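Participant: predicted model follows, preceded by the sequence.
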Amino acid sequence: MAITRELLIGGRDVPAASGRTAEDIDPFTGDVYARVAAAGPEDVARAVEAADAAFPAWAALAPFARRGIFLRAADLLDSRAEQAVALMGRETGATRGWSLFNVALAANILREAAAAVTAPRGAVLSAQEEGALGLAVREPLGVVAAFAPWNAPLILGVRAVAAPLAAGNTVVAKPSENAPIAAGLFVADVLREAGLPDGVLNVVTNAAQDAAQIAEALIAHPRVGAVNFTGSTGVGRLVGAHAAQHLKPAVLELGGKNAVMVLDDADVDYAVDAATFGVFMNSGQICMSGDRVLVHESVADAFTRRFTAKVASLPAGDPGLPHTVIGPLVSAAAARRVAALVRDAVAAGATVLTGGGEPEGAVHPATVLSGVTADMELHYAEAFGPVCVIDTFGDDDTAVALANDTENGLTCGIITENATHGLAVARRVHSGIVHINDQSVADEPHAPFGGVKASGYGRFGGRWGIEAFSHTRWVTIATQQARYPF
């Protein structure tokens, strides 16, 4: 029997004002896993008003009390790992390994948020006037509208709210309709149990067809002070435009068309293992996934042979089985979209080295292509599935040009045994993140995470997250009376 969940507004579980619900589908079985309340604009307004009412007390709460809530929430999340595995598997088709990784990193994001609460912030400024003291004071913005995607629902659901809350804001979260529980309500459950006061975090779930209307209502509400969005570049452009229209700051972490570069001095066996992980973890449904594997000509034959064989051996199918690597995509429609990209490339002359063909339901075969050219859609489109393209280069200039030939700029992996060589190449890659002698998928809660170009702007992690969701006020104190000219 499908489970049911309602909206979280002001600390209470409430139905949508309209009484409507939306179905949450298990992508592997096609069954209805859950039914959630389908919010309308009136529910968004109620949630923002609840957050606004809770803001003064939350912002004034003693830092050690606020920190304690995050630390308890982290421990609670760790203790619910098996519940999270079952939830993510049914809601998004996530494999066990990916789900446990989500739990571990999300818990550490909460711990980093706890540390950020009591970390020094602001500055003492030199003043022009004698006896005066200048202060740059960081203060919360108010209510933050937080949008969390489905692909890493615990990591990104927690990241959507942790830094804004740690900075003293209250939040209205809108999780993806593909993961309304894992990316929103489950995160809220953990924080509520940890002692988060009523109204500090509110969650509005919605039907897919209402997503744009709900997002616009949330961003436009006059009590919302900032926007936090993680998702596709296409939707991010719309969210950024809406935020700008209302003169509200936004942090946008968007899509990637990331490269894993295998230089001539790479350990080929290590490069094969690293690239396989970077491309196919979570069936390629990670913003940091390596869509493109760029290999130096001198090692291309050996790498391609071993890489293709390894990819062909990856276990695929039921995400509930412990050894599955290639689980279902988030929906059968998503698998068909990936298959269409592959078909288009093959029809235009690309070669399938392994995989290809039609998906079984939401499960698309792990696929490696070569010979993909600029006239094929896959050359520039984010695959967001278990597909990558191998290309070769003869020198660093060509490798850098290939890596930069995209409107996106999120992350890059450079496989090399020579760190000096790797750093020289990394300095020329236009991305917000570069990993030398590693693949493209990595995240640490204290590091500045974010992209450039069409991969967005703003940074998560550590002090950067606090700065993103607070503003600076200049405050002066005159220790003696000033003299005025009139």
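Facilitator: Arrived safely.
Participant: okay, CA-based contacts and neighbour counts for the rest of this
Facilitator: Will do.
Participant: can you give the distance of stretch 456-463 from its chain's centre?
Facilitator: 11 Å (CA atoms, centre = their mean, to the nearest Å).
Participant: typed the wrong thing, it's stretch 122-132
Facilitator: The answer for stretch 122-132 is 40 Å, by CA atoms, centre = their mean.
Participant: can you name the residues in contact with that stretch?
Facilitator: The contact list for stretch 122-132, computed with CA atoms under 8 Å, 6 or more residues apart in numbering, reads Leu133, Gly134, Leu135, Ala136, Val137, Arg138, Thr472, Thr476, Ile477, Ala478, Thr479, Gln480.
Participant: okay, and which of those map to strands?
Facilitator: Leu133, Gly134, Leu135, Ala136, Val137, Arg138, Thr472, Thr476, Ile477, Ala478 (DSSP state E).
Participant: so what's the third one up against?
Facilitator: Leu135 is in contact with Gly122, Ala123, Val124, Leu125, Arg473, Trp474, Val475, Thr476, counting by CA under 8 Å, 6+ apart.
Participant: enumerate every residue touching the closest residue to the fifth one other than its chain neighbours.
Facilitator: Closest residue to Arg473 in three dimensions, ignoring its sequence neighbours and counting by CA to CA, 6 or more residues apart in numbering: Val137, at 5.1 Å. Shown here is Val137, whose contacts under the criterion CA under 8 Å, 6+ apart are Arg121, Gly122, Ala123, Thr472, Arg473, Trp474, Val475.
Participant: mind doing that once more with 7 Å?
Facilitator: Counting by CA atoms under 7 Å, 6 or more residues apart in numbering, Val137 touches Gly122, Ala123, Thr472, Arg473, Trp474.
Participant: wait, which of the contacts of Leu135 is closest to Met88?
Facilitator: Gly122 (39.1 Å; CA to CA).
Participant: another one to put next to it:
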Amino acid sequence: MPVATEQQGRQIPLWINGQDVVTSKVFDVQHPSTGKVSSKVCGASEDDVTRAIEGARAAFPAWAKTPATTRRDILFKAAALMEAKKDELAAAYSHDTNASPMIVSFDLGAALTHMKSGATIATEVRGEIPQTSDGSLALVTREPYGVVFSVCPFNMGLVLCVRTFCYALACGNTVVIKASPAIPFLHYSLGALLKEAGVPDGVVQILQFAPGTEPERTEQIIAHPHIRMANFTGSTKVGSIIGSLCGKYIKPCLLELGGKAPILVLESADLKMAANNIVFGALLHSGQICMSTERVVVVESVADKLVEEIQAIAKNELPALGHMELASKLGVEKMDRLVSDALSKGAKRLTVESVEDKKVAEGAHAYLPVILDNVKPDQDIYYQETFGPGFVIIRAKDTEDAVRIANDSEAGLSASVWTRDYKEALDVARSIESGAVHINGSSVHDEPNLPHGGMKTSGFGRFNGMAAIQAFTQTKAITMHEPHALPIAILK
């Protein structure tokens, strides 16, 4: 397991106006594998937050007027630097958390794709000339909002952070980033990289909030008149708070929240292939992906056979997925609570012969993969996202019942359908209340060229291209009139 050993307790400053800012309020981050302090992180004060916002606002006019081709070239250079510094970024990744080489490689590749995509759309921001009722000339342009507040999650530390700012920058916005305290060194490292790429000082600010100060600092940012929109990826609980604050202060927001992704396995499905995708989609990165497979909804006629295939795949392939470990003690406690509740109410824990049927001792937050059968609605795990290494099997009477079960959820980010009947697959896919439905594929699939929204409480989902332009710009209507007198008399 990659663990930072040579630089224990590395100081992580804030990044404001292109400079490191060291604060007196410092908190420790413990590496989940060792439990030892890996970083000492500077927390932003009220004054630090104000300075970051004002710096981003001061940088906005010049950045918004920067030629689109220049913004494009800067983002392409940032992508090139990320590729050139991939070993440094991988080391920064492992400094504060444990991610398998496969995840680090995948995450870096996805981040590069989004950075390049952001560069590409910089020159694609266009307006239109609509018809007007009186024949006057009207122009509708797309303008950047101004300063965007972006909150980055920990689980896919590069791509989900890069995605929060690259499209906003491409459209001419400046960004104040609230980095993840779980991977502070990785997110902090992006500041100097962007500066080297040519991003002007103040265009990207990177902050950390000390534990206990998050509510106050978050409201301070959203309430500030220079903050024009918020962009959050994370839990439904925190997303609800962000959304409420944006409503309170009348700010637009983009939210990608939790998932409870179902895989529907129908009668004609290739069960061996479905089982492979289920295990991979549920346990990759210890289940800490918003699109991770959480629910396997299988029609009763093939349920027993699917369970056999899942156990065989798990027995043979689990080692390839690497050590299962959660990012925090809270994640371990949540998994324990959900699994214990389900078992006490009749769920059956399937045995996996390649590992012992208990929590492993190695690693401070290590956790054994959990597969539960016979899961029912009275069990908390039926509805609640685990965000951990496990999934549940829910047996349905038939296809119609499988669709009903899949839609019995507050989340609707990603789903999957397995069947050899493609007409059935399309009919079922259209019936599932999810922003993305993959046919004969894993629920964990991010195609950046296919934007999709989230349904229910999943928020906006993924975006790229024109969807990103629409997300990070606002419309402005400009109408040219011939000078004429208004009939003031009718107003008297």
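Facilitator: Okay, I see it. Here the structure is a predicted model, which means the values were calculated and not measured.
Participant: who touches stretch 156-174 of structure 1?
Facilitator: 47-48, 51, 55, 58-59, 106, 109-110, 113-114, 116-117, 140-149, 183-184, 187, 200-205, 228, 465-466, 469-470.
Participant: in structure 2, what residues pair with that stretch?
Facilitator: On structure 2, the counterpart of stretch 156-174 of structure 1 by TM-score structural alignment is residues 160-178.
Participant: so which of the ones in strands among the contacts of stretch 122-132 of structure 1 comes closest to Val400 of structure 1?
Facilitator: Thr472 (37.9 Å).
Participant: now the strands for the stretch 1-150 of structure 2?
Facilitator: 10-12, 14-16, 19-21, 26-30, 37-42, 137-144, 147-151 (DSSP state E, counting those that start in this stretch).
Participant: tell me roughly how far the third one lies from structure 1 on average.
Facilitator: It refers to strand 19-21 of structure 2. Comparison of strand 19-21 of structure 2 with structure 1 after fitting gives an average deviation of 0.8 Å (mean CA distance after the TM-score superposition for structure 1).
Participant: so can I have a markdown table of the contacts of Val137 of structure 1 showing distance to Val299 of structure 1 and neighbour count?
Facilitator: As requested, those are exported to a markdown table (distance: CA to CA, whole Å; neighbours: other CA atoms under 10 Å):
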| residue | distance to Val299 of structure 1 | neighbour count |
| --- | --- | --- |
| Gly122 | 50 | 15 |
| Ala123 | 52 | 13 |
| Thr472 | 51 | 16 |
| Arg473 | 55 | 12 |
| Trp474 | 57 | 13 |
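Participant: check contacts around the aligned partner of Pro13 of structure 2 in structure 1.
Facilitator: Residue pairing (TM-score structural alignment): Pro13 of structure 2 is matched to Glu6 of structure 1. Listed by CA under 7 Å, 6+ apart, the contact partners of Glu6 of structure 1 are Asp13, Val14, Pro15, Val36, Ala37.
Participant: list the residues that contact the last one.
Facilitator: Right, Ala37 of structure 1. Counting by CA under 7 Å, 6+ apart, Ala37 of structure 1 has contacts Arg5, Glu6, Leu7, Pro15, Ala16, Arg20, Thr21, Ala22, Thr205, Asn206.
Participant: neighbour-wise, which of the residues you listed leads?
Facilitator: Thr205 (32 neighbours; other CA atoms under 10 Å).
Participant: my guess is that one contacts Pro41. True?
Facilitator: No - counting by CA atoms under 7 Å, Thr205 of structure 1 sits too far from Pro41 to count as a contact (11.4 Å).
Participant: next, count neighbours for Leu81 of structure 2.
Facilitator: Using other CA under 10 Å as the criterion, the residues surrounding Leu81 of structure 2 number 16.
Participant: can you give me the buried ones in stretch 20-34 of structure 1?
Facilitator: Buried residues in stretch 20-34 of structure 1, defined by neighbour count with 16 or more other CA atoms under 10 Å: Thr21, Ala22, Glu23, Asp24, Ile25, Asp26, Pro27, Phe28, Val32, Tyr33, Ala34.
Participant: show me what that stretch is in contact with.
Facilitator: 2-4, 35-38, 90-93, 178, 206-207, 328, 330-332, 362.
Participant: alright, I will stop here.
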